[in-house]
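A.B. asks: need a 3D model of the following:
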Amino acid sequence: MEYSLFFLIGGFVLGFAMAWNLGANDVANSMASAVGARAITIKQAMFIAGILTFVGAVFIGGHVTETVRKGIISFDAFSAHPEFIVIGSFSALFAASVWVFVATWAEMPVSSTHSIVGALMGVGIIAGGFGTVHWAKVGQIVSSWIISPFFSGILGFIFFIIIRKTILEKEDYVGMTKKVGPFLVAFAVFIIAMSFLLKTPLGKKLALGTWGCFGVATTICVLSGILGKMLISRWIGMIKNDIVEMVFRKLQVFTSCCVALSQGANDVANAVGPVAVIYFVIKTGGVGEKVPVSPMLLAFGGLGIALGIITFGHKVIKTVGFKITHLTNTRGFSIDLSAAATILIASKLGLPVSTTHAAVGAVIGIGLAKGFEAVDIKIIFKIILYWLITLPMVALTSMLIFKILTAIFV
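C.D. replies: All right, here's what the predicted structure looks like:
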């Protein structure tokens, strides 16, 4: 196709921009609770998350991307016009990048996955009409605005109540920390291990199957419980003040780091997937349902995510970590655990969820454990507003960009 060089170079530029925006906005999913609970500083969070998301993207990220992400539009609409695939991917990256940047500037957490999906939806409508869009899939995405935060909020509420009833409200809270803590560590490690293995690029590489993943995760869980018992006893012997919170501070840093690593592995495709499609179509003249993603492209996306975290990640972290409700280390641990559990359970059940929505929902649920007065309702309503307008905003923007580009180049 004509102007291939323009779209190839432009695609890489926009892919890097999308990765940068993804890092800047989505870092709050993993690090906001740890910063809000003052387990680590914002600078430490951005440095740690920058490294771990890069490692996750490069070494655990998927090497194959779906041509039409999440099956949101019919592939048949583009089969006869491969140039539309290139322009559509370019337009989707442009629209999604702009929207995530606007949301980050406003310090609002939004879903990068939903941004890309909404942009592709707009491309499908403008290229092939409303019949091109799989509206059932769109309905599932809309339902995730309710499923993700509600389910994660409920789990966060339950986990924190368990910690409060079994440890914080007990007279011998130090002794109960020694007894209950190892079980919480084991459960957290089980959830995290399953999150890395079940229906993930790493799990597919290992080819373990559901029961194989369960067996590996259970083994790691038992070993972690034993190690956790030893470490907690050692920490308690070293800590003099705020013993429980200090123990959970160490546990929370661990869970936040795991979430950051997983995030890099699972979200890098939102940035480099469309770039891989552009390159593949320009190179071959056509495209299948899946497109290979080279390790270099994963590293390219991982670098963009890391730079986004380091340079701009502080904005959304401040909103999720400080503005919704007051966080402590026990609450922060509950947030990480409930968000990870929500994503895992929903993935197994085939339900659509957003990591961003799950993380924010967990923060709200933890806040509500102390009553409605413990959460900032105005901030919550503002966040929900941004969630609601994400799909239509990026869809309309991508439609406009696609129309302009096809008028110029086709």
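
A.B. asks: for the rest of this, base every contact and every neighbour count on C-alpha atoms.
C.D. replies: Will do.

A.B. asks: and for stretch 300-312, what's in contact with it?
C.D. replies: Stretch 300-312 is touched from outside by 15-25, 27, 43, 46-47, 49-51, 53-58, 264, 268, 271-272, with contacts defined as Cα atoms under 8 Å, 6 or more residues apart in numbering.

A.B. asks: narrow those residues to just the buried residues.
C.D. replies: 15-25, 27, 46-47, 49-51, 53-58, 264, 268, 271-272 (16 or more other Cα atoms under 10 Å).

A.B. asks: what helix or strand does the nearest residue in space to P274 that is not next to it in sequence sit in?
C.D. replies: The shortest distance from P274 to any residue other than its chain neighbours is 5.3 Å, reached at S89 (Cα to Cα, 6 or more residues apart in numbering). According to DSSP states H and E, S89 maps onto helix 82-105.

A.B. asks: show me what the helix or strand V174 falls within is packed against.
C.D. replies: For V174, the host element (DSSP H and E) is helix 173-197. Packing contacts for helix 173-197, counted by 3 or more Cα pairs under 8 Å, 6 or more residues apart in numbering; DSSP states H and E, involve helix 201-206, helix 209-238, helix 243-284, helix 329-349.

A.B. asks: to check against the first, give me the structure of this:
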Amino acid sequence: MLLTMLDAILLVVALAVALGNGANDNFKGFATIWGSETLTYRKALWLATAATIAGSVASIWLAHGLVETFSGKGLVPPASAGSAHFLLSVAIGAAITIALATRFGLPVSTTHALIGGLVGAGLGQADGVVHWAPLIHSFVAPLLISPAVAALLGGIAGRLTKKHPDPQADCACVVMPHPATVAANGIAALAPPAPHLVVANPAECDGLDAAVRVSVSRSLDRAHIASAASICFARGVNDTPKLAALLLAAHALGASVSVAAIGALMGIGGLLFARRVAETMSRRVTSIGHRDGLGANFVTAMLVLFASKLGMPVSTTHVAVGAIAGIGAAGGTLDRAALRNIVLSWVATLPLAAAISYLMVPVIASRF
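C.D. replies: This is a model prediction of the structure:
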């Protein structure tokens, strides 16, 4: 199919949004992994990239409803929703906003930027109509509620992890006691051994006749890494359809190819440009221990996957930061100044993207 100039530009800008999304968002699942020094930055980055791409592929089956949501359907009049002129304005606003935030190491929401772009482009149309009720119900409410829920659940997880009785008890052993001879009605009988679990420090475990012995810290590290991968997978599921809506409007690629292109650009963006945002989330919000990180990641993955299944456009950024902040608040290690800067960047994301998209509407209309 021969592309028009407008479709070609929309294709390029949509891929730029995917690149920026990867740069700003890919590492967020592994922020607690690097922050707790479970893995090096490079190893964590590669695992985050692989999990994100896997989530992008899975979005074909798990989150198709989000493609329609981010075409603008229901938010603006049908004549605008899904049109290349409209979505190009949306994409430019989102791309510039995400690029600026990533440059300054601020973990913002691609979802928030896209919503701002939808609102600004809608207001910039000739009729200037935006349906505010669907905006609040389908977009704003999930974005406001999700970080609060994540912080609450993160605080609960933080308190639960603090209840571990002995941080030095790093060895879990299944001990098989020796059979004992007992008498029952004067007749000797052999009592079967009853295995039991012992959690102690490694020195104490050395003196036990253990049938099975595992390291608690290593098991937690593996679970922590798995939880981080699940967040990146969930983010890929939730974000890819939003960006695929832009590509589909360009009439250049089919649905499957659009998803593959978005996943590839998200991966490249993360590999090349994720470092600054990674440092903010891993090092500045709060200090993170192994158990804390596992709790925060579990909360984030659970909420994002649940929202994706319901077609709710929550922000992985908001949920992840909310969970980490809840953990920090529970442990008394939260850096409120760093959190304030992040929240302020969230507040600025939507109006900035809206303003850019609004200004782009007449520019695009005059040239195409």
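
A.B. asks: so which residue is dead centre in structure 2?
C.D. replies: Closest residue to the average C-alpha location of structure 2: T316 at 3.5 Å, with Cα atoms, centre = their mean.

A.B. asks: before we move on, the earlier item: mind checking what helix or strand follows the helix holding S89 of structure 1 in sequence?
C.D. replies: Per DSSP H and E, the first helix or strand lying C-terminal to helix 82-105 of structure 1 is helix 112-128.

A.B. asks: sorry, back to before: chain center to the helix holding V174 of structure 1, what's the gap?
C.D. replies: 22 Å (Cα atoms, centre = their mean, to the nearest Å).

A.B. asks: swap in stretch 289-296 of structure 2?
C.D. replies: Its chain's C-alpha centre and that of stretch 289-296 of structure 2 lie 16 Å apart, by Cα atoms, centre = their mean.

A.B. asks: that stretch aligns to what range in structure 1?
C.D. replies: Aligned by TM-score structural alignment, stretch 289-296 of structure 2 falls on residues 328-335 of structure 1.

A.B. asks: also stretch 256-272 of structure 2?
C.D. replies: Going by TM-score structural alignment: stretch 256-272 of structure 2 matches residues 295-311.

A.B. asks: got the buried residues for that stretch?
C.D. replies: Neighbour-count burial for stretch 295-311 of structure 1 flags 297-311 (criterion: 16+ other Cα under 10 Å).

A.B. asks: tell me which of these is nearest to A32 of structure 1?
C.D. replies: Nearest to A32 of structure 1 among the buried residues of stretch 295-311 of structure 1: I309, at 11.9 Å, using Cα to Cα.

A.B. asks: tilt between the host helix or strand of that closest one and helix 243-284?
C.D. replies: Element membership for I309 of structure 1 (DSSP H and E) is helix 295-312. Comparing the axes of helix 295-312 of structure 1 and helix 243-284 via axes from the mean of the first three to the mean of the last three Cα atoms, to 10 degrees yields an angle of 130 degrees.

A.B. asks: helix 295-312 of structure 1: average distance to aligned residues in structure 2?
C.D. replies: Aligned to structure 2 and superposed, helix 295-312 of structure 1 gives a mean residue distance of 0.8 Å (mean Cα distance after the TM-score superposition for structure 1).

A.B. asks: next SSE downstream of that helix?
C.D. replies: Once the chain leaves helix 295-312 of structure 1, the next helix or strand it forms, by DSSP H and E, is helix 314-318.
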